[in-house]
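1. model this:
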Amino acid sequence: MASREQFSSKTGFVMAAAGSAIGLGNIWGFPTQTASNGGAAFVMMYFLLAFCLAYPALMAELVIGRHARANIVTALRHVAPSKPTRFLGTFIGVYGVIVASLILAFYGIVAGWMMTYLGASITDLFQWNEASQWLTSFGFTRNIIAMGIFMVLTIAIIASGIQGGIERWSTRLMPMLMLILVALILYVLTQDGAKEGLKVYLIPDFSQIKPSLILDAMGQAFFSLSLGVGTMLVYGSYLSDKEDLPKLGAIVTLTDSGIAFIAGLLIIPAIYVAQAHGTSIFSESGTLIAGPDLIFQVLPSLFNSMGGIGPYVALAFFILMTIASLTSSISMLEVPVSLASEETNATRRQATWLIGGVIFVCSALILLNFELLFTLVIDFTTVYSQPLLGVLLCVFVGWIWHRNSLLNALKAGSPHLEQSLFWKIWPVYVKFFCPLLILATFIQSIIG
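-> You can find the predicted model right below:
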């Protein structure tokens, strides 16, 4: 097994972890969830639950990863005290690797769409109408080429290692993402209709605070931090013992939820600017259009209505979405690659290209059977598997790992932790409350 790399700095880890968390779902999912769940009431509930639910679960992954210094399968085996719990750890780890790989299989397809619209915004500038039409028309050839290009980018970064790949590109791409995001917000807020969008986003409607809103906010907080499939556990395994984990986990949680909020300042006003330009922004059921329809129908029609500046705004927006896609995809690929490079004789580069190739084939199979498999894979991974894996990881930390061993693992980097409020609350919280709250979200997802 090759010696393990580490993140060279706290900033490198925070940028990589935030990049993993800030993906396509965060940029379109959080804002539209907010708009259809009482505006600022949802935002307040989301921030509350990000720290009450997502932060404790994030800490569970980080502490296992750093203590074991290994991939998810080996790490869970390492902290398991008996043969049955080691078997359980192996099962959870392998399940997490499969789920992370399947998430990347459908995510690569959606990210490919972002790249085709980015390409179309460039061809529009040169008025290459035929190229633009091909790039924005749904078709197998377009989809597989775009997905393949995106997968090669993801593979190239992961093959370069932790410092030379993940850290290097995260510390470059995340500031670029923030710069484009802020520039787009400043532009959109000057447009007609933006004020109405800001009102929806920032003025709370407390009558909307119902069990369904609380559970939606809980689910968004949990999923937005990439929890459950081992990405944060693997990133935690590359952390130095000098780092204060509770503080670092809080920084990541605050960074992620903060950028989600900032993304809302772009998307919600942009939707209402589109309405001011004559675009329909509500579905037949009366809810605000979300998901792919928002990104590929509502916003492009807004860009088209902007005149000469429209193609440049579209270009900036789809660069933003492509960066968000890439910073998330590299963390997903790292989960299976870390396992293969540590548990087999394959080098990191060999493992990355082999696993990347297998995931490319899975994506191609989804594209060949799109109507049947696309939604099925999304539901299996994000609706059902992620919450269950989150519960199992909390159970591992709260019930299986010996309390003294857990304290010693956390004390590295924060020697006075035993006297802190964190240590008085977190072990009990992650043992009882976290699993119950995540299960409540899971049940609501199924019922919903």
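
2. only C-alpha atoms for contact and neighbour calcs from this point on.
-> OK.

3. Spell out the residue ranges of the helices in the stretch 151-300 of the chain.
-> Ranges of helices in the stretch 151-300 of the chain, per DSSP state H, counting those that start in this stretch, are 168-188, 194-202, 211-224, 231-236, 245-276, 291-293, 299-304.

4. Can you check which of the ones you listed gets nearest to residue 429?
-> Of all the helices of the stretch 151-300 of the chain, helix 245-276 sits nearest to residue 429, with 14.1 Å by C-alpha to C-alpha.

5. so that closest one versus helix 168-188, what angle?
-> Interaxial angle of helix 245-276 relative to helix 168-188 (axes from the mean of the first three to the mean of the last three C-alpha atoms, to 10 degrees): 40 degrees.

6. name the helices or strands packed onto helix 245-276?
-> Using 3 or more C-alpha pairs under 8 Å, 6 or more residues apart in numbering; DSSP states H and E, the elements in contact with helix 245-276 are helix 10-21, helix 30-35, helix 55-68, helix 168-188, helix 194-202, helix 299-304.

7. Rebuild those helices as a markdown table, extending it with mean neighbour count and distance to residue 97.
-> Shown next, in a markdown table, are those (neighbours: other C-alpha atoms under 10 Å; distance: least, C-alpha to C-alpha, whole Å):
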| stretch | mean neighbour count | distance to residue 97 |
| --- | --- | --- |
| helix 10-21 | 24 | 16 |
| helix 30-35 | 24 | 26 |
| helix 55-68 | 26 | 14 |
| helix 168-188 | 17 | 22 |
| helix 194-202 | 20 | 37 |
| helix 299-304 | 20 | 35 |
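
8. please give me the structure for this one as well, since I'd like to look at both together:
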Amino acid sequence: MPTDCSGAVMQCSGRISGDFTMNKRDSFNNRWGFILACIGSAVGMGNIWMFPTRVSIYGGGSYLIPYFIFVALIGFTGVIGEMSFGRATRSGPVDAFGYACGTKGRKKLGELLGYIPVAGALAMAIGYTVVMGWILKYMVGAFTGTALAPSDAGEFSARFGSMASAFGNNTWQIAALVIGIVILMFGIGRGIEKANKVMMPVFFILFAILGIYVAFQPGAIDGYRYIFRVDPKALADPSTWIFALGQAFFSLSVAGNGTLIYGSYLPDNDDIPAAAGRVALFDTIAALLAALVIIPAMATTGAQLNQGGPGLMFIYLPALFKSMPGGYIIAVIFFVAVFSAGLSSLINLYEAPIATIQEKLHLGRKASCGIIAVIALIVSICIQGIVSDWMDVLSIYICPLGAGLAGIMFFWVCSKQYVESQINTGRSQTFTKAFLPVCRYIYCPVCILVLILGILLGGIG
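-> Just a heads-up that it's a prediction; the model follows:
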């Protein structure tokens, strides 16, 4: 029987809820299965279409320095905290928040607040489904040749504009949703874990191949020089630090939902701080791989990378690939790798709402997936023309709010003894005593800062 946040022994409804018990709860089969799933949740479009652009805009190495600092900070506070919170309660955000507040006699309030990150995960997954429909269409088009069929950048832009309009990509979007939901129906060990054991190696291997190819192209050296140069003026610019913070924060997927729910499937003998360190490391490697491919590739044509987001992936890069030797093969490798990264993030986002339906309505896995699939199908079809605004609202308001709430619940509402015992579960040595003070007085305020800066600047993630 678990101990509550004050150390008293009690039965927690977050760990034992109806027939959704610890004995029946699915789990990862092994440590690396969990780590690869978490890496998959972190590695996504932000690594590919945003990170290289910000490296280019904010001075190369001048941007990398604060980025590495913030990755280390968030990885060893927020990521560890959300994983530990999930494992401690063996539940998703609703019951986890309810458990924390329940020790103060406010369980219902905690559960109500827990629905915020769950709703955020579902809304983000729905928006991501639209993007995955674009990627799937371009991936198949890379094999057939249609992805590189336009003759110039103007035609590439017109084609993407048509696809990204209202009801402009229904078939491929539905197909992407079906692929994700089918994986989720198989559960954690047989679905999410097995899928990520394929998708994550595919992503890293294919991007490494692209990196080697680009390295041998004339002019690529100029891109490498830019990536690793340090401009003191750019380093002193507050914007460099602000957008490095936003990139690190959103890239590591701290939002009180996906990382927390994955943590709930972990056994007690796993070392969470070590796992969080590996997730942060491989997420950073993924971002650097993308920068080492895209920035030097742009440099081969003398172009400057100052356009991020979907325009980079679906307009400028396809036009660039078409002009390069072996461009059709490069396009295939690129879009297969991007689809692998995107799908791993998509299933992570859908897992929190699916698990919540299982926990609160006591439904089976397939029925819960079916309910979420119907909601996602209807809403994602309807938001195709406004998906950019949809995602902006979520990244500005909901994600940092969810991360901040999870941080407050675990680091402030729960007692020091409870937090330290959960962090050290599965470890051979006690984790640093500085962990909780750093989380309380640095990480939680950082979540609030990300929310405020996002509102003021129109988004920093």
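
9. And the TM-score, once the two are fitted together?
-> In this superposition the chains share a TM-score of 0.91, using TM-score structural alignment, normalised by the length of structure 1; 429 aligned residues with a C-alpha RMSD of 2.2 Å.

10. hmm, back to that, looking at the helices and strands packed on helix 245-276 of structure 1, which is nearest to residue 137 of structure 1?
-> Nearest to residue 137 of structure 1 among these is helix 299-304 (13.2 Å), distances taken as C-alpha to C-alpha.

11. Could you tell me where that closest one falls in structure 2?
-> Taken onto structure 2 by TM-score structural alignment, helix 299-304 of structure 1 occupies residues 317-322 there.

12. in the stretch 301-450 of structure 2, which spans are strands?
-> Here the stretch 301-450 of structure 2 has no strands by DSSP state E, counting those that start in this stretch.

13. circling back: to residue 107 of structure 1, which of the helices and strands packed on helix 245-276 of structure 1 lies closest?
-> Residue 107 of structure 1 lies closest to helix 10-21 among those, at 12.6 Å (C-alpha to C-alpha).

14. What span of structure 2 is the closest one aligned with?
-> Under the criterion TM-score structural alignment, helix 10-21 of structure 1 matches residues 31-42.

15. distance from that stretch to structure 1 after superposition?
-> By mean C-alpha distance after the TM-score superposition for structure 1, the fitted stretch 31-42 of structure 2 averages 0.5 Å away from its aligned residues in structure 1.

16. next SSE after the helix ranked longest in structure 2?
-> Longest helix of structure 2, by residue count under DSSP state H: helix 107-144. Once helix 107-144 of structure 2 ends, the next helix or strand along the chain (criterion: DSSP states H and E) is helix 153-163.

17. Off-centre distance for the match of helix 299-304 of structure 1?
-> 26 Å (C-alpha atoms, centre = their mean, to the nearest Å).

18. Show which residues not belonging to it make contact with it.
-> Applying C-alpha atoms under 8 Å, 6 or more residues apart in numbering, the contact partners of stretch 317-322 of structure 2 are 147-148, 152-153, 156, 297-298, 327-328, 330-331.

19. 10 Å instead, please
-> For stretch 317-322 of structure 2, the external contacting residues (C-alpha atoms under 10 Å, 6 or more residues apart in numbering) are 138, 142, 147-157, 294, 297-298, 300-301, 303, 311-313, 323, 327-331, 334-335.

20. Now the buried members of those residues.
-> Burial by neighbour count, 16 or more other C-alpha atoms under 10 Å: within these this picks out 138, 142, 147-148, 150, 152, 156-157, 294, 297-298, 300, 312-313, 327-328, 330-331, 334-335.

21. mean per-residue distance, stretch 350-362 of structure 1 to structure 2?
-> Mean deviation for stretch 350-362 of structure 1: 1.1 Å (mean C-alpha distance after the TM-score superposition for structure 1).

22. Where does that stretch end up in structure 2?
-> Against structure 2, stretch 350-362 of structure 1 falls on residues 367-379 (TM-score structural alignment).

23. buried set for that stretch?
-> For stretch 367-379 of structure 2, by 16+ other C-alpha under 10 Å, it's 368-370, 372-373, 376-377.

24. Contacts for that stretch, please.
-> Outside stretch 367-379 of structure 2, the residues that reach it (C-alpha under 10 Å, 6+ apart) are 122-123, 125-127, 129-130, 170, 173-174, 177-178, 180-187, 350-351, 353-359, 361-364, 380, 382.

25. Whichever of the residues you listed end up buried, select them in PyMOL.
-> In PyMOL, this line selects whichever of the contacts of stretch 367-379 of structure 2 come out buried by 16+ other C-alpha under 10 Å:
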select buried, resi 122+123+125+126+127+129+130+170+173+174+177+180+181+182+183+184+185+186+187+350+351+353+354+355+356+357+358+359+363+364+380
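
26. do you know which of the helices and strands packed on helix 245-276 of structure 1 lies nearest residue 234 of structure 1?
-> With C-alpha to C-alpha as the measure, helix 55-68 is the member of those nearest residue 234 of structure 1 (5.7 Å).

27. whereabouts in structure 2 does that closest one align?
-> So helix 55-68 of structure 1 sits over residues 76-89 in structure 2, by TM-score structural alignment.

28. check the fit of the longest helix of structure 2 onto structure 1 and give the mean distance.
-> Compared with structure 1, helix 107-144 of structure 2 is 1.4 Å away on average (mean C-alpha distance after the TM-score superposition for structure 1).

29. The aligned residue in structure 1 for residue 201 of structure 2 and residue 302 of structure 1, how far apart?
-> Taking TM-score structural alignment, the alignment pairs residue 201 of structure 2 with residue 175 from structure 1. From residue 175 of structure 1 across to residue 302 of structure 1, the span is 26 Å (C-alpha to C-alpha, to the nearest Å).

30. next one: residue 282 of structure 1
-> From residue 282 of structure 1 to residue 302 of structure 1 the distance is 15 Å (C-alpha to C-alpha).

31. Please apply the same query to residue 259 of structure 1.
-> 23 Å.

32. mind listing what residue 166 of structure 1 touches?
-> 7, 12-13, 15-17, 19, 154, 157-160, 235, 327, 330-331, 334.

33. mean distance, stretch 170-181 of structure 1 to its aligned residues in structure 2?
-> Per aligned residue, stretch 170-181 of structure 1 averages 0.7 Å (mean C-alpha distance after the TM-score superposition for structure 1).

34. residues in contact with that stretch?
-> With C-alpha under 10 Å, 6+ apart, stretch 170-181 of structure 1 has contacts from 11-20, 22, 27, 157, 163, 167, 184, 259, 262-263, 265-266, 313, 316-317, 319-324, 326-328, 330.

35. can you rerun that using 6 Å?
-> 15-16, 320 (C-alpha atoms under 6 Å, 6 or more residues apart in numbering).

36. separation between the residue of structure 1 most remote from its centre and residue 146 of structure 1?
-> What lies farthest from the middle of structure 1 is residue 127; by C-alpha atoms, centre = their mean that is 34.7 Å. Using C-alpha to C-alpha, residue 127 of structure 1 is found at 21 Å from residue 146 of structure 1.
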